[in-house]
Structures are given as structure tokens and as C-alpha cells.
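Novice: Show me how the following folds:
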Amino acid sequence: MASALFIAVLLTLASSGALASDPGPLQDFCVADNASAVLVNGFICKNPMKVDVNDFFFSGLNKPGNTNNRVGSNVTTVNVNQIGGLNTLGISLVRIDYAPYGQNPPHTHPRATEILTVIEGTLHVGFVTSNPQNRLIFQSPQRGIANAVFGSNPKIDDGVLAKAFQVDKKVIDYLQSQFWEDNNN
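Specialist: As a prediction, the model looks like this:
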């Protein structure tokens, strides 16, 4: 009796056409309309009839950047401003070229992740945690960059920071000596 009831329920469900899946997306893509002043979670979508291959293409990541500058690096950015087809996807990419002993100055990535691939040479990378530790390992958007950079433990090398901020080492030493009493009790 129980097996007959099970088969009846199974046949009823099979014949009802019930589907267990997510509905399709509202659209396949949302290429940025850079001409529009309206911003909704990114740029407003370009008319799909005006989308072409250039909206999904960027030329230039294969070309080395000029590293003949004070920090010895060049960043080539690729985001929705360069490839309209990245709109609303939360994706960006950079190519960073370094001269020997060059660096990419300290910066933040709030609510973002960074993945590095070194093609040639050696790259020394450090991240600073946020309050209260300010440890030189990882980074977080919870804390200002000044406290994280100048108040890290262990301290970031003053020569690295002097080059990154293009100031004398004495300025960096002074700034590092000022950080940081925790007032978040």
C-alpha cells in the first residue's frame, strides 16, 4: 500500500511539470553606457542593440608600462571604464610593471580581494591588518591607511615607505613614532 501511494505521488509530481531551478537572469549582460549620467549599481546598461565586440575587449595588457618614475612601477588598470562589458560584475584587473627595487605604494582595497601572479622575478608583498593589532600581514577596510601603514607591527621598513610616499626617511620615522594610541575602548 505504501509503495503504491509513493508511486502515485511521484507520478503526480512528474506530470505537473514542476521545476526546481532558479529563473533565468533578467539579461545576459549589462554593458556600461558611459555616456549616461545615471548610475545604478554601476553604469546604466547600454542598449543591447548597440553592443559590439569592442565592449568586451581591451588592448594593452601585453605591453610593458613605463617604470621610469620615482616609485619604479607602472599600473595599467582594466575595469568597467576600459571594458564596458564588466559592468555590474565587480571585476577589475591590473598589470603592474616594476623596475628593479620598484614598488606599488601602499593603498587599500575596501571590500575587495587582490590576487597576484608574478611572471618574472621576485615580488615582496605585505598586508596590514586593521585595528587593534595593525599587524603587517593582511589588510582590511576597517581601519584608515595611515594607522595601518605607520602603526603596523612589525613596522614597515622606513626606506620602503619613504620611496612610496616620496618623502625623506626622517618624515617616515617621525610618523611611525606618532602611532598609535587606541581610543576605541
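Novice: Going by C-alpha atoms from here, please, whenever you check contacts or count neighbours.
Specialist: Fine.
Novice: And the helix or strand in which S177 is found, what's buried?
Specialist: Per DSSP states H and E: S177 is located in helix 169-178. Neighbour counts using 16 or more other CA atoms under 10 Å place K169, I172, D173, L175, Q176 of helix 169-178 among the buried residues.
Novice: Closest one to F127 out of the residues you listed, please.
Specialist: Q176 (16.5 Å; CA to CA).
Novice: Please identify which helix or strand holds L11.
Specialist: helix 2-15.
Novice: Tell me the secondary structure at D97.
Specialist: Counting by DSSP: H, G, I helix; E, B strand; the rest coil, the backbone at D97 sits in strand.
Novice: let's see this one next to it:
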Amino acid sequence: MINKINQLSKSEFIKVFTNIFENASWIAEELYNQKPFDNFEELSSKILDIFETTTRDKQLKILNAHPDLANKTKISLLTPDSLKEQTSAGLDQCTEEEFSEFKKLNDTYKKFGFPFILAVKEKTKIEILNNFRKRISSDPEIEFDEAVKQVKQIASLRLKELNNKGL
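Specialist: I've put the predicted structure just below:
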């Protein structure tokens, strides 16, 4: 598969890798400029490194590109990856009480200046809500670091899925 990736045109490459980090075409473009890759692990390492070593402002923009969890009024605005991840966690099947709690938590969490971010794939609604309740009272710096960690986890899961399914 890596040979196929190395042969993609710039526009094809950017299309494939833009949503590894929620709508971050600049990361895909920077990754493109580091071709060719010896293997998928090298590609994965390099894209994660681009995010880790960028400025805090750019990291914050990526954090803010992530959608609120279980926001039924904005479900049509989700990227296909985010929709699939939230659906796999059952966030599209919340009760009215759960939707209400998610809305309250999402609104309260705005105090951090970015949305609550959690790699929800393979998690249940209860696990997600418990994590949300715990992190809502966190220190802003600790929470920023945790959000960055979660974005990297989401990106890693998306890369793994891309590698498993091929182009």
C-alpha cells in the first residue's frame, strides 16, 4: 500500500489524509512534502510528529475543528469519520436525558476554549459521559494536554483504519 500512497498526486494525497486530523489539509500537505515513505509506520509517525511539533495556536485550531459530542442539532455537519466514530459509540442513539446532559456538559466545557475531545471509538456512552464528568473540573493546562493526547489517539485510530482498508 505504501507504494500506492507514494504515487498519489498532491491533490489525491491531501484528499486521503486531510481528515486524519479534523479538516487539517495543511498537515496533509506538509506530510506530502515528506514523501516518499518506506512504510506506513513511518508515514504515521511523521503525521503525528507534524501535529505534536506545531505551534500551540495551530494545535488549538485543530482542537476547535472537532465537533461537540452527541450534538443532535449539528449531526449533519460532522465529517464522515466523526459521524462513524460517534455512531459506533452509540452517541446517535442517546435518550433525551442523555442528549440533555451532553448539551450541558458541552456548554460548560466551552470554558476551556475548545470542545471536549475523546477518542470515542470502542467506548460506550456511559464511559464517555463518565470521562466527560471527570474532565469538566480539570485544570485548563492539563485539559489542553489531554485534548492534544486524545486528538493524537483519534488520528492513530484513523490511520490504522486507513491502513487496514487500503486506499
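Novice: Superposed, what's their TM-score?
Specialist: Put the two chains on top of each other and the TM-score (TM-score structural alignment, normalised by the length of the second structure) is 0.23; 70 aligned residues with a CA RMSD of 5.4 Å.
Novice: Past the helix holding L11 of the first structure, which element shows up next along the chain?
Specialist: Next along from helix 2-15 of the first structure, by DSSP H and E: strand 73-78.
Novice: Packing partners of that next one?
Specialist: Applying 3 or more CA pairs under 8 Å, 6 or more residues apart in numbering; DSSP states H and E, one finds that strand 73-78 of the first structure contacts strand 93-98.
Novice: any idea which helix or strand comes after the strand it packs on?
Specialist: Following strand 93-98 of the first structure toward the C-terminus (DSSP H and E): strand 127-128.
Novice: Can you tell me which of the buried residues of helix 169-178 of the first structure is closest to S3 of the first structure?
Specialist: Q176 (76.0 Å).
Novice: Roughly how far does the closest one sit from F150 of the first structure?
Specialist: 5 Å (CA to CA, to the nearest Å).
Novice: what do you get for V171 of the first structure?
Specialist: V171 of the first structure is 11 Å from F150 of the first structure, by CA to CA.
Novice: and what of V128 of the first structure?
Specialist: 10 Å.
Novice: Neighbour count: those two, which is higher?
Specialist: In terms of neighbours (other CA atoms under 10 Å), V128 is the more surrounded of V128 of the first structure and F150; the figures are 27 against 24.
Novice: Report how many residues lie close to A8 of the first structure.
Specialist: By other CA under 10 Å, neighbour count at A8 of the first structure equals 12.
Novice: and it, how far is that from S15 of the first structure?
Specialist: Per CA to CA, A8 of the first structure is found 11 Å from S15 of the first structure.
Novice: surely I96 of the first structure meets V78?
Specialist: No: judged on CA atoms under 8 Å, I96 of the first structure makes no contact with V78 at a distance of 11.3 Å.
Novice: any idea how far S82 of the second structure lies from N6 of the second structure?
Specialist: 26 Å.
Novice: Compare those two (neighbour count), which wins?
Specialist: S82 (21 against 16).
Novice: Show me which positions of the host helix or strand of that one end up buried.
Specialist: S82 of the second structure is part of helix 80-88 when elements are defined by DSSP H and E. Using 16+ other CA under 10 Å as the burial criterion, the residues of helix 80-88 of the second structure that qualify are S82, L83, E85, Q86, S88.
Novice: What's the first helix or strand after it?
Specialist: Helix 80-88 of the second structure is succeeded, C-terminally, by helix 96-109 (DSSP H and E).
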